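Trainee: Structure, please.
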Amino acid sequence: MEENKETLEELFQSLDDVVEKLEEGETSLEESFRLYQKGMEMLKSCNDKIDAVEKQVLILEENGETHEF
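Mentor: Next up, the predicted model:
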C-alpha cells in the first residue's frame, strides 16, 4: 500500500473540496458515493497522521526529563 505523503493541511483542504462537491447536490448517486468513500479514506489518513504526531509529543517534567505522551 502506498503511503500518503500529503500534509494534514492538504488533506483538510481536499476534504473540504469533497464536502463542497457533495453539498452542491449536482453529482450523481454513483459520484456522490465515490466522493464519500474518498472523503472517508482521507479522514482515516488524517486520523493516522494525528495519532502519529500524538505519539511523538514529549512531556517535559519539572526535573527536565522528557517522556513520550
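Trainee: rest of the way, CA atoms for contacts and neighbours
Mentor: Will do.
Trainee: For the helix or strand encompassing V53, enumerate the helices and strands it packs against.
Mentor: For V53, the host element (DSSP states H and E) is helix 29-56. For helix 29-56, the packing partners by 3 or more C-alpha pairs under 8 Å, 6 or more residues apart in numbering; DSSP states H and E come out as helix 8-24.
Trainee: Now the second one, please; I'll put the structures next to each other:
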Amino acid sequence: MALTNKIFQQSEIESFEFNHQVLKNCSFIYCKIKGKSFMNSMFRDCKFIRCTFVDCNFQFVVFQESGLWM
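Mentor: As a prediction, this is how the structure comes out:
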C-alpha cells in the first residue's frame, strides 16, 4: 500500500522506516536526513525542499516524476 499526500517534518523522518515503501505526492520540507536507508523504495511525484541527505542508502530507489528538488 502506498503512502500518499504526506508532509514529512523532521521529527517524523527520524522515526519513520523508509525501506520498501511507496510514497506518492509526499513532501519533505526543511529536513536534515541522516543515516537513513531508502532501499527498494519508490518516490512518485514527491517534493524535496531544502533537504540535506547525509550518509543515506539509496540502493534500488526509484524517483518517478519527482520534479521539485530545491
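Trainee: Would you mind reporting the TM-score between them?
Mentor: Comparison of the two superposed chains (TM-score structural alignment, normalised by the length of structure 1) gives a TM-score of 0.24, and 35 aligned residues with a C-alpha RMSD of 4.2 Å.
Trainee: returning to what we had before: for the helix holding V53 of structure 1, buried residues please.
Mentor: Buried residues in helix 29-56 of structure 1, defined by neighbour count with 16 or more other C-alpha atoms under 10 Å: S32, L35, Y36, G39, M42, L43, S45, C46.
Trainee: Output these in TSV, with distance to L22 of structure 1 appended to each entry.
Mentor: Output for the buried residues of helix 29-56 of structure 1, formatted as TSV (distance: C-alpha to C-alpha, whole Å):
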residue	distance to L22 of structure 1
S32	6
L35	7
Y36	8
G39	10
M42	15
L43	15
S45	20
C46	19
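Trainee: On the three-state scheme, E12 of structure 2 is what?
Mentor: Under DSSP: H, G, I helix; E, B strand; the rest coil, E12 of structure 2 falls in the helix class.
Trainee: ok, then the element right after the helix holding V53 of structure 1?
Mentor: Under the assignment DSSP H and E, the closest C-terminal helix or strand after helix 29-56 of structure 1 is strand 58-60.
Trainee: Contacts only, for the residue nearest to the spatial centre of structure 1.
Mentor: Nearest to the mean C-alpha position of structure 1, counting by C-alpha atoms, centre = their mean, stands C46 at 1.7 Å. If you count contacts by C-alpha atoms under 8 Å, 6 or more residues apart in numbering, C46 of structure 1 has them with L8, L11, F12.
Trainee: All good on my end, thank you.
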